[in-house]
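I'll drop the sequence and a predicted model, then ask my questions.
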Amino acid sequence: MNLKEPLDQLAVPPTQFTRHLKFPDPASIRVYDDTLRDGEQMPGVAFSPEQKLELAQLLSDMGVHVIDPAFPAVSESDRKALQLIVQAQRRGTIRKDIEILAMCRSLKEDIDAVADTVTAVGANPDDVSVLVLSTLSDLHLKYKLGKTLLRRDGLPEDQWLTRPVGYYREQNLGLITHAIRYARKRGFSRVEFAAEDASRSDVSYGEVWAKACVEAGGTRMCFSDTCGVFTPEAVDHYIPRLVKVLGPVPMTAHFHNDFGLGAINTVRAISHGALYAGVTANGIGERAGNTPLHEFVMVLKMLYGVELPGFRYDLLTELRRKIERYSGVPLQPHEPIVGEGVFKHESGIHTAAIAIHPAIYQFIAEEAVGGEQRFVFGKHSGAAAVESVLAKHVKTLHEHGVEVSPELVKRILDRVKSLREETLPERGYPEAMDAHYRQYYGLGLSEERIVELALEAADKRRVF
C-alpha cells in the first residue's frame, strides 16, 4: 500500500538528531577495506591468492577506494595475491582509481619485499602504497617494541626494564621516520604511517610523532584503536587534535570492534575530519574483528544522511555471502543490515503490519542492500502472512481449483502451528551446534597439532 502522507511526517527520521553534525564532502570520504590482510588475521581464516583477487574485484565493483590485500614480507601467498591484484588493475578488471596498499613493518627488508614483489610483474613501486607500521602507547613502546629499539640503538637488552618510557618514545621516532624516508627512496610516493594502540597513547606524544612522520615524507596517518577500547568521547579527545596537526595530510580511522562500537566510532572520527574509514567485510579480524564495512556505510547513510557517491550498497549482501564462503566463518542470522534473517518475519503482529507497508517494521528496504524479504511460518504466525503468500500464488491455486477464503486461511494456519510443534526438537540443536564449532575450530591448526609437528620434526632430525 502507498502511504497517503510522506513517511517523514509519520515517523521522526533519525537524521533529525544528527543533521547538525558537520561531515566532510561525501565525495572526499574514502572506504578503506582491510578484509584481505587485516581481516584475514582472524584466527583460522586464510584466503588463496585467487580468492583475494576475486574479492578485490567485487570490492572494486562495490566502490571502495582503498584495498589492503597483502603483507608481502611474511608470505609467498601474499606476494602472489598482490601481484595478481596489481596486474588486474593494469588490465582494467579492477578500477584504475582504486588505491592498492601493502603492509610493512618499519624494516628495510619489509619495504624491499613490497617493491620487489611489484617490480617482478613489471609494475613500479609508485603503482601501490605502503603502510609502515609503528606504535604509540607506552605499553607497546616499552614492552612490545622495547628490545628492538635497544638493539637498533646498539644497547644491550638487559637495559630493557630500567630504561624510562621517554627513551622508547624518542627511539620510536627515529625508527618510523627512517622507514618512511627509506620507502620514499625506494620509489613509493604514497607512504601511510600507522600507529598501533594509538587509542591508549598520550595524545601529546601522538602529535609529536605525527609531525615527525609528515616531515619525513609520510602521506597519510593511520590511527589504530588496536584493542577496540575507543568510545565516541575518546574519539572527540584524540581525532580533532591530530587532524589539526596533520593539516592537509589525511587520516585513516582504523578501529577494532571489541565492544561493538567500531562503526559509530568510525562515523564520529569522519565527522572530525578523518577522511579514510578502515573497515572489513563482515567485520572479520582479530578477536572481535574490525569495523564492519556494512555497518559503517549504512550507519553513515541511514542515520547521518551521508551517502557515498557511486557506492554500490546493493552489493553488501553478495559480499557478505562470498566472504562467508571463502573464510568459513558465517555471520549470525541477526547480524545488522546483511544478516540472513534481518528481512525475515514470523510474528503475526509484524507480518500483518509489513503487509500494509514495510516501513512499519523495517527501516532499511531489503533491496537497498541486496537482501530479500521473506515470511517464515511457525508458532507465531498470523493470518495476514498466510493471506499475503496465497495472494502472490493465487493463479497457481486457481489452476488447481482452490479458492482462497477465510476458512482456508484458518485451516492452513492451524496446520502450520501444529507442524512446527511436531518438528520442534526436545533437546534443542546440540548436534548442529557441535558440527558448527567443529568446523570453526578446524579452520586453523590447533596447539595439539603444533606439538605433533614438533615431534615429527624431531624424528626427522634424528633420522638425518
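It's in.

Could you use CA atoms for every contact and neighbour count after this?
Noted.

what's around residue 434, how many residues?
Here the number of neighbours of residue 434 (other Cα atoms under 10 Å) works out to 11.

Tell me which helix or strand it sits in.
Residue 434 is located in helix 430-441, with elements delineated by DSSP states H and E.

So which bits of that helix are buried?
Using 16 or more other Cα atoms under 10 Å as the test for burial, helix 430-441 gives residue 440.

likewise stretch 357-367?
Using 16+ other Cα under 10 Å as the burial criterion, the residues of stretch 357-367 that qualify are 358, 364, 366.

Please list all residues in contact with the residue nearest the centre of the chain.
Centroid-nearest residue in the chain, with Cα atoms, centre = their mean: residue 280, separated by 1.6 Å. Contacts for residue 280 (Cα atoms under 8 Å, 6 or more residues apart in numbering) come out as 33-35, 38-39, 290-293.

now do 10 Å
31-40, 67, 254, 256, 289-294, 296 (Cα atoms under 10 Å, 6 or more residues apart in numbering).

Name the nearest residue to it, sequence neighbours excluded.
residue 35 (4.4 Å; Cα to Cα, 6 or more residues apart in numbering).

was I right about that neighbour contacting residue 58?
No. Residue 35 lies out of contact with residue 58 (Cα atoms under 10 Å); the separation is 12.0 Å.

quick one, which of the two is more surrounded?
Taking neighbours as other Cα under 10 Å, residue 35 and residue 58 compare with residue 35 leading, 30 against 18.

That one: what secondary structure?
Secondary structure for residue 35, judged by DSSP: H, G, I helix; E, B strand; the rest coil, is coil.

Am I right that residue 100 sits in a strand?
Yes. Counting by three-state DSSP, residue 100 falls inside a strand.

okay, now it: neighbour count?
Close neighbours of residue 100, defined as other Cα under 10 Å, add up to 23.

Now for it: which residues touch it?
By Cα under 10 Å, 6+ apart, the contact set of residue 100 is 32-33, 56, 65-70, 82, 85-86, 89, 127-130.

And residue 439, by the same measure?
So residue 439 contacts 328-329, 433 (Cα under 10 Å, 6+ apart).

Strands of this structure, start to end?
In the chain, the strands defined using DSSP state E lie at 30-33, 66-70, 99-105, 129-135, 191-196, 220-225, 251-255, 276-279, 344-345, 374-375.

let's bring in a second one:
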Amino acid sequence: MNIKVLDTTLRDGEQTPGVSLTPKEKLRIANKLDEIKVDYIEAGSAITSEGERQSIKEITRQGFNAEILSFSRPLTVDIDYCLDCDVDGVNLVVPTSELHITDKLNTDFENLLELSNNAVDYCKDHGLIVELSAEDASRSGVDFLKSVFDNAIDHGADRVCVCDTVGILTPDTSYDLFSQFRDLSVPIACHCHNDFGLAVANTLSAIKGGASEIHTTINGIGERAGNTSFEECVVSIDRLLPEFSTEVKINEIYDISKLVARLTGVYIQPNKAIVGENAFAHESGIHSDGIIKNSATYEPMTPELVGRKRKFVIGKHMGTHGLNNRLKELGLDVDKNQLQQICDNIKVLADKGKTVTDVDLQVIADNVLEIDHEDRIRLDEVTIVSGNKVMPTASVKITVDDEEILNAGVGLGPVDAAINALKSLDIFKDIDLIEYHVDSITGGTDAFIDVIIKLQKGDKVVSARGTEPDIINASVKAYVAGVNRLLRD
C-alpha cells in the first residue's frame, strides 16, 4: 500500500522558535521536496502576512508535481487569502476537543460543526482541494470526531486528518484510534507531535491502524519538541513495514536534511537517527570488525540507502580491524606488530581526552613505521608588531634546506601578516590555505589554542594543526607543518 507524504516543514516546521525563512529559502526547500517526490507540500499559512503570501505565490508559480497547500482556519478571510495565493488546496484546521472548542473558541459543538461545514462548502465552491485536519483530535471524543469527519466528507472534503496536537498518543492508542476510522470513504492522515518522543512510533502505528497519509517535517523540526521526523518515518516505512511504501527518493534524504539544517540554523544532534553525523560512524573494535566483514552485523541499512557514507572513528574503543582499514585508506601498510603498537599509542592519547585526528594518526603511524620524513622547512622565530595605529607586521626566520631565510609581511591582523610573510617566499608558492579553524582547548586567558588548517597544492589536500598558548605561533606552526607534508608527499 502506498503511503502519501504531506510535508509541513514550511509551515509547522517554521514555527520552531527562532526560525524564520526568507521567500528564497522557502522556495529552495520546496524545490527539493518536490524533487524527492513528496506528495503534498504545505507551503505556509496565507493569513500570516504579506511576506508569507509572497512566499506561497512563488512556490505555486513553479508548476511542481506536488500538491501545494496552505494552512487555513475555517474562516472565509483565511480561505480568501489562500485563493489569492493560487494554491491547489487547503489544510483546513478545525479544533474538535472540548478544551479547544469551549476554552479557546468560546463556542459549542453545534456551532463548531456548522463552522466546519460552511468552510468546506466555501472551499469546494471555489475549486480547492480540502484536507480537513481535526486539531487536538487525540483528546476529542471519538463520536464527535466521527461526526465532524462524516459531515466534512458529505460536504466534499477530499481527505481528513487526525492531529495529535500535544503528542499524547502512544503506539497502542494511536493504532486503536485510527482503527476506528477504517470505514471512511476518503483517505485519513496522521499528524503527530513529539512531546513525549513518540511521534514517529505513533505515526507508524497509525499507518498500521489505517492511515494512508502522514504529516512530517524535515529533521522533525517544529514548535516545542517538534513534529514527526520526515527522514526517520519514511525510512522506517521502507525498512520496517514491508507491506507499505512511499514514492520518496530515499537516497536524497541526507541532502534535504542538511539543506534544511543550514537554512533554518537548527542544529542536528550527532546521534539523530538516519541523518545525524554519528548514524553510520563506528569506533568500537567489535563493531568495526563486524562491519568490515559484513555491514549487516551492526547496521540495519547501508548508509548509501540514504545518501550517506560509513566512517570509522579513531579512538580508544577502536579495534585493530577498523584501524587497519583506516590506515589503508591513508595509504599505509603495516604488519601485525606495528598495527598493535599504533593502536596502543592511540589509546594513550585518547585516555588523556584528546581527539585523535587523521593528522595525529599519520604522525603516530610514521613514528611506529620509523619513516624518516626530513622536514625541509624549520620555523626558527616569529616576531609581530601590531597596535591601534600600526599596520600588523610580522617578521619570520625559517631554515629551508639548511639555508636560513628572514622575511617580513603585513596583513589585516597579526596571523594574516605572519602567514603572508611566509607565502611570499618561493617554496610556499602554489600552496593555497583553504580552511582555518581555531579552538580554545582549555579555559582562562592562558588557554591553549588549537589551530587546524587545510592546505592545497594541485589536487593534493592535507590537514595540519598547531597547539600553543599563542594563537600566532600555533597558526604559523600549523601552516609550516602542512607545507612540509605537501612537499614531502
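Thanks, I have the structure now. These numbers were taken from a predicted model, which means no experiment stands behind them.

Need the counterpart of the residue nearest to residue 280 of structure 1 in structure 2.
The pairwise alignment with structure 2 assigns residue 35 of structure 1 to residue 9, based on TM-score structural alignment.

Number of residues surrounding the nearest residue to residue 112 of structure 2 once chain neighbours are set aside?
Leaving out its chain neighbours, the residue that sits closest to residue 112 of structure 2 by Cα to Cα, 6+ apart is residue 101, at 7.3 Å. Residues within reach of residue 101 of structure 2, counting by other Cα under 10 Å, total 17.

In contact with the aligned residue in structure 1 for residue 269 of structure 2, which residues?
Counting by TM-score structural alignment, residue 269 of structure 2 corresponds to residue 332 in structure 1. Residues near residue 332 of structure 1 by Cα under 10 Å, 6+ apart: 338-341.

Now render these as TSV, adding neighbour count.
Conversion of the contacts of residue 332 of structure 1 to TSV gives the following (neighbours: other Cα atoms under 10 Å):
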residue	neighbour count
338	26
339	19
340	20
341	18
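
List which of the residues you listed are still in contact in structure 2.
For the contacts of residue 332 of structure 1, the aligned pairs still in contact in structure 2 (both residues aligned by TM-score structural alignment, their matches' Cα atoms under 10 Å) are 338-341.

Tell me where the stretch 201-350 of structure 1 has helices.
203-216, 232-246, 262-271, 293-298, 316-327, 348-356 (DSSP state H, counting those that start in this stretch).

what's the fifth one packed up against?
Looking back up the chat, that one is helix 316-327 of structure 1. Counting contacts by 3 or more Cα pairs under 10 Å, 6 or more residues apart in numbering; DSSP states H and E, helix 316-327 of structure 1 packs against helix 49-62, helix 293-298.

follow-up on the earlier one: which one, of the strands of structure 1, ends up nearest to residue 7 of structure 1?
Ranking those by proximity to residue 7 of structure 1 (Cα to Cα) places strand 344-345 first, at 21.5 Å.

Mean per-residue distance, the closest one versus structure 2.
Its aligned residues in structure 2 lie a mean 0.8 Å from strand 344-345 of structure 1 after superposition (mean Cα distance after the TM-score superposition for structure 1).

quick one: that strand aligns where in structure 2?
Using TM-score structural alignment, strand 344-345 of structure 1 lines up with residues 281-282 of structure 2.

Which stretch of structure 2 lines up against stretch 49-64 of structure 1?
Mapped onto structure 2 using TM-score structural alignment, stretch 49-64 of structure 1 spans residues 23-38.

is it true that residue 384 of structure 1 touches residue 354?
Yes. Judged on Cα under 10 Å, residue 384 of structure 1 makes contact with residue 354 at a distance of 9.3 Å.

For stretch 179-186 of structure 2, buried residues please.
179, 181, 186.

before we move on, the earlier item: any chance of the strands of structure 1 in a markdown table, with distance to residue 416 of structure 1 too?
Below are the strands of structure 1 laid out as a markdown table (distance: least, Cα to Cα, whole Å):
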| stretch | distance to residue 416 of structure 1 |
| --- | --- |
| strand 30-33 | 44 |
| strand 66-70 | 48 |
| strand 99-105 | 53 |
| strand 129-135 | 57 |
| strand 191-196 | 55 |
| strand 220-225 | 49 |
| strand 251-255 | 46 |
| strand 276-279 | 42 |
| strand 344-345 | 15 |
| strand 374-375 | 13 |
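
Residue 211 of structure 1: which of those strands is closest?
Closest to residue 211 of structure 1 of the strands of structure 1 is strand 220-225 (Cα to Cα; 10.2 Å).

Pull the number of nearby residues for residue 373 of structure 1.
17.

for it, what are its contacts?
340-345, 354, 358, 362, 365-367.

Tell me the counterpart of residue 201 of structure 2 in structure 1.
Alignment note (TM-score structural alignment): residue 201 of structure 2 maps to residue 264 of structure 1.

circling back: spatially, which two of the contacts of residue 332 of structure 1 are the most separated?
Within the contacts of residue 332 of structure 1, 338 and 341 form the most distant pair, 8.3 Å apart (Cα to Cα).

which residues do those two both contact?
By Cα under 10 Å, 6+ apart, residue 338 of structure 1 and residue 341 have these common neighbours: 332, 371-372.

Tabulate the helices and strands packed on helix 316-327 of structure 1 in JSON lines, adding columns for distance to residue 390 of structure 1.
Below are those laid out as JSON lines (distance: least, Cα to Cα, whole Å):
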{"stretch": "helix 49-62", "distance to residue 390 of structure 1": "36"}
{"stretch": "helix 293-298", "distance to residue 390 of structure 1": "34"}
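
ranking those by burial, who's on top?
helix 293-298 (a mean of 23; mean count of other Cα atoms under 10 Å).

which residues in structure 2 does that helix match up with?
The aligned range for helix 293-298 of structure 1 is 230-235, by TM-score structural alignment.

With structure 1 overlaid, report how far that stretch is off on average.
Mean deviation of stretch 230-235 of structure 2 relative to structure 1 after superposition (mean Cα distance after the TM-score superposition for structure 1): 1.2 Å.

still on that earlier bit, please tell me I have it right and the match of residue 201 of structure 2 contacts residue 295.
Yes. Using Cα under 10 Å, residue 264 of structure 1 makes contact with residue 295 at a distance of 8.6 Å.

overlap in contacts of these two?
Counting by Cα under 10 Å, 6+ apart, nothing touches both residue 264 of structure 1 and residue 295.

Structure 2: which residue goes with residue 220 of structure 1?
By TM-score structural alignment, residue 220 of structure 1 lines up with residue 159 in structure 2.

swap in residue 374 of structure 1?
Alignment note (TM-score structural alignment): residue 374 of structure 1 maps to residue 311 of structure 2.

for residue 99 of structure 1, same thing?
Mapped onto structure 2 by TM-score structural alignment, residue 99 of structure 1 lines up with residue 67.
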